[in-house]
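**Q** Return a 3D structure for these sequence lines:
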Amino acid sequence: MTDTDQTTLRTELRIARGALKGLRDDLVTDAFAFRPLPPRSTDGVFLRRLPDRLRDSARWLPHTCLAAFACFLMMLGFVFESDRGGSALPAALLTGIPLFTVIFRPVGGWWLSLAAAFLTGAAAGEFSLWPWSATGFVSHLVVMAVVAKRTRPRVAAQMWLLTVALGSAFVFFMPYRASDTFAMALLSFVVLLTVVLAKGWRETQAKVVEQVAVTQVERSRRTVLEERTTIARELHDVVAHHMSVIAIQAEAAPYRVEDPPAELTRSFAIIRENAVAALSELRRVLGVVRADDPDSFADSAPEAPQPTLADLDPLLANVRETGADVEKVVTGAVRTLPQGVELSAYRIVQEGLSNALRHAPGAATRVEIGYVLGGLGLRVVNGPATGEVRPSHGAGHGVLGMRERVSMLGGEMTAEPTAEGGYEVTAFIPVAAEPRPDPNPEPAAPQAPPQRKPWPLAKSNGEPA
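**A** Alright, predicted model coming up:
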């Protein structure tokens, strides 16, 4: 024997040992372990419409159907064997016991069904089909289908091979008797193939649905992060303005005091240096969220001023140029709000108008802005579409961006369809009320002008000067 033949023989032996080991693990090891048939899911199209009590009972529908079918086959086998003058009760038990067992011990139920086929074949009459009786034939098919649905496709192939081997053994030793082995091999192959393909299709669909759900969640998270990045870029000018004011005031403060102490001047200088450093770091952080290069924004020109509610009229004019009917209503006393509130309010209205143009072309849109004591109210409502709605190629997460802006400012927002077929976006952004001056102040008593004194400073040892 050459080296090539020896290598081939060893490979074949290795494959055979692997197949026998897989057969032993699948059908022999813990064959009668308790693995009950799980209840049916109630998320189906028909079961979802049932009342709660019936829906809970419908979870056990597969168990009930298998038990009822086993009883039916047992009664049918009992009648057949009684008419033929055979032992009716043992035949009925051999038909039904495997079906009852497969509900709780699937592989063990299949072994019982195979043993029942062997016993009925050995005890079959000379002129009857064997090794399966009429009811045992159907019982064995159902048992194999249930086991194939609950196990791996490899187990289905192993069951089919052993079933065909049993029937072939009977045909080989008694070739002169009529056998239903070929019919069993053909029908069981079709049944098992159908079950395996249906199971694989359902598992694939479940994985697709799960992947779609995961993708949807990831897309939502990415959209939220992108919106937060946009908000950070837009609020950069607001924060930079305040930091610039701090730096300028810190630089000018020592000049407002005659002969300021050196410690005071040094303290304001440190404040100014920290403010300037904070501005530099702020612009660097903005560069990180803007581009891959952290220094890309370090030396670029300042951005244009961010829009406010005062810029809504040009925005509405641009929308009206597209042929849309847009109405603006302002209630309450118009006042200047914090820059972050003004910017977020503008973006919310802008996104609401964009959604109306995209999803409801030709619909009338109404923009309401309410200045109240506790904050700012916004409402963008449109009617049903009168034109052709074209499919949108966007991610469809504009509402998420609006919610992020509102939640950032501690407000509340709702976005839902209206009863007339349109869509409505409402938001409330709280704004702290500024203290109002007393309209009738009491005259203060005249006081002598305060004398300018040097600022009290602390000594190096911490004691007051």
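
**Q** drop to CA atoms for contacts and neighbour counts, all remaining ones
**A** Will do.

**Q** Apart from its chain neighbours, what residue comes closest to Glu351?
**A** Once flanking residues are discounted, Glu351 sits nearest to Gly398: 6.8 Å by C-alpha to C-alpha, 6 or more residues apart in numbering.

**Q** And for that neighbour, the neighbour number?
**A** Using other C-alpha atoms under 10 Å, Gly398 has 17 other residues around it.

**Q** pretty sure it is touching Val349, no?
**A** No - the criterion here is C-alpha atoms under 8 Å, and Gly398 misses it with Val349 at 11.5 Å.

**Q** Let's see this one next, to set against the first:
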Amino acid sequence: MTDGGAGIAERITPWALGAAVFLLSMASASGAVGVRSTLPEPVLVAVAAASAVAAVRARRSLGPLAAVGAVAYAWLVMWPAAVAASYYAGTHLRRRDLWLYAGGAVAVFALSALVSHRSNGYRALVAGTPANAILMSGAMLGLPLVAGLWVRARRQVLATMREQAEQLLREQVLRAEQARVQERARIAREMHDVVAHQVSLMVLHAGALEVSAPDERTAEAAALIGGVGREALGNLREVLGVLRSRDPVRGPQPTLADLDQLLDQTRALGIVVDRHDEGVARPLGPVVERTAYRVVQEALTNVHKHAADARTEVFVRYRPAELEILVRNQPSAGTSGDLPGSGWGLVGLRERVELVGGSLETGPQDGNGFQVMARIPVA
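**A** Alright, predicted model coming up:
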């Protein structure tokens, strides 16, 4: 049952019980399911109504229902309120209070048997003999009390099982988190030992070449390589910090405002890159701008690897409901196939774009170069 269904049942059940107690009380007083009473009907209706109201409020307070049930049974052999009180006693009372309730109920049934025995007619026959008195007390006191105790025991078992399941779930989540932290720490160590070391050597060699360069153009190229390497080391330190942290908080992330700097780095490596902005430029969400930046970055990386001398165009198109990024390059006169790649760049890029609800299209443009186009929703 859903939480909404359980809430409706919680509200309806007391009123349904009150209605059942009222109807059964009237039936008992009329002799249909009990001993017929000779009292005026308004008195019987008043007693039945009091029993119903007490039954509705029994979950909050058992006392009124127990008192009304005792009076109604001892006076009129009207049993519904007594049965309901015995059931609620089994589900709610602690052991000491339960024994007190059982003792009081036995006294009430004994008093009713005594009153019935001294009366004349049908009541004396039904409720006044010892055998019938014991049988009725067992049926109207014992059975509801046992049913209430069983329901309470079942609820306790279910609550214990639910608590154990929640504890197991918490422990499972904790173990998974610990394993995730350990794996991230292992990846961080591997990246530091392998990638950071190699990039550091590249920066050192670039610095040495810049100092001892035979001409100015070589010195500028070495300085550019050193700058790119130092930037890569900074980004790598940031990634390693994220991997080592239990609650990773990334530093400032690149946005479209940093796109020109990225293009300038590419131009410094000898690639002709043209940028074209279309539509009315406007501030976008940080996730949208960061995703767009990464699309351009990955596309330019592929140009470096596979078409280092190809002219490249970058289009930033501001649409009403989306941002479109298109990076396309002309055919290369010669490919630089000696730059290795993981093979997962475009796969990861597609996952990043789709994660924000966008789409990514990549492939040759009719045999005339290669293009990467991403559509990123801005709403």
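
**Q** Quick check: TM-score for this pair?
**A** Remark: TM-score between the superposed chains equals 0.46 [TM-score structural alignment, normalised by the length of the second structure]; 239 aligned residues with a C-alpha RMSD of 5.2 Å.

**Q** So what touches stretch 220-233 of the first structure?
**A** 286, 289-290, 397, 400-401, 404-405 (C-alpha atoms under 8 Å, 6 or more residues apart in numbering).

**Q** Compare those residues and tell me which is most surrounded.
**A** Busiest of the contacts of stretch 220-233 of the first structure [other C-alpha under 10 Å] is Arg405, holding 24 neighbours.

**Q** Distance check, it against Val155 of the first structure.
**A** Per C-alpha to C-alpha, to the nearest Å, Arg405 of the first structure is found 56 Å from Val155 of the first structure.

**Q** Tell me the one of the contacts of stretch 220-233 of the first structure nearest Cys71 of the first structure?
**A** Minimum distance to Cys71 of the first structure across those is 56.1 Å, recorded for His397 (C-alpha to C-alpha).

**Q** For the stretch 251-379 of the second structure, which segments are assigned as strands?
**A** 273-278, 312-318, 322-329, 359-364, 370-377 (DSSP state E, counting those that start in this stretch).

**Q** mind checking how far the first one is from the chain centre?
**A** Average the C-alpha atoms of strand 273-278 of the second structure, do the same for its chain, and the two points are 43 Å apart (C-alpha atoms, centre = their mean, to the nearest Å).

**Q** That one: which residues count as buried?
**A** By 16 or more other C-alpha atoms under 10 Å, the buried positions in strand 273-278 of the second structure come out as Val273.

**Q** so what secondary structure elements neighbour that strand?
**A** Here strand 273-278 of the second structure touches helix 259-268, strand 312-318, going by 3 or more C-alpha pairs under 8 Å, 6 or more residues apart in numbering; DSSP states H and E.

**Q** Format the ones you listed as a markdown table; extra columns: mean neighbour count and distance to Arg350 of the second structure.
**A** Formatted as a markdown table, these follow (neighbours: other C-alpha atoms under 10 Å; distance: least, C-alpha to C-alpha, whole Å):
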| stretch | mean neighbour count | distance to Arg350 of the second structure |
| --- | --- | --- |
| helix 259-268 | 15 | 20 |
| strand 312-318 | 19 | 18 |
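
**Q** Could I get those in JSON lines, plus columns for distance to Ser28 of the second structure?
**A** JSON lines is the format used below for these (distance: least, C-alpha to C-alpha, whole Å):
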{"stretch": "helix 259-268", "distance to Ser28 of the second structure": "87"}
{"stretch": "strand 312-318", "distance to Ser28 of the second structure": "80"}
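
**Q** Tell me which of those approaches Val372 of the second structure most closely.
**A** strand 312-318 (9.7 Å).

**Q** What helices and strands are in contact with the closest one?
**A** strand 273-278, strand 322-329.

**Q** Quick check: which of the ones you listed is nearest to Glu183 of the second structure?
**A** Closest among those, using C-alpha to C-alpha: strand 322-329, at 34.6 Å.

**Q** Going by neighbour count, which residues of that closest one are buried?
**A** Neighbour-count burial for strand 322-329 of the second structure [16+ other C-alpha under 10 Å]: 322-329.

**Q** just how off-centre is that strand within its chain?
**A** 36 Å.

**Q** for stretch 178-198 of the second structure, same thing?
**A** Centre-to-centre, stretch 178-198 of the second structure and its host chain are 30 Å apart (C-alpha atoms, centre = their mean).

**Q** Repeat that for stretch 134-153 of the second structure.
**A** 42 Å.

**Q** what about the helices in the stretch 51-200 of the second structure?
**A** 63-76, 80-92, 95-118, 122-127, 130-137, 143-191, 197-211 (DSSP state H, counting those that start in this stretch).

**Q** right, I mislabeled it, should have said the stretch 151-300 of the first structure
**A** 153-173, 181-234, 236-252, 262-290.

**Q** got a list of what Ser57 of the first structure touches?
**A** Contacts of Ser57 of the first structure by C-alpha under 8 Å, 6+ apart: none found.
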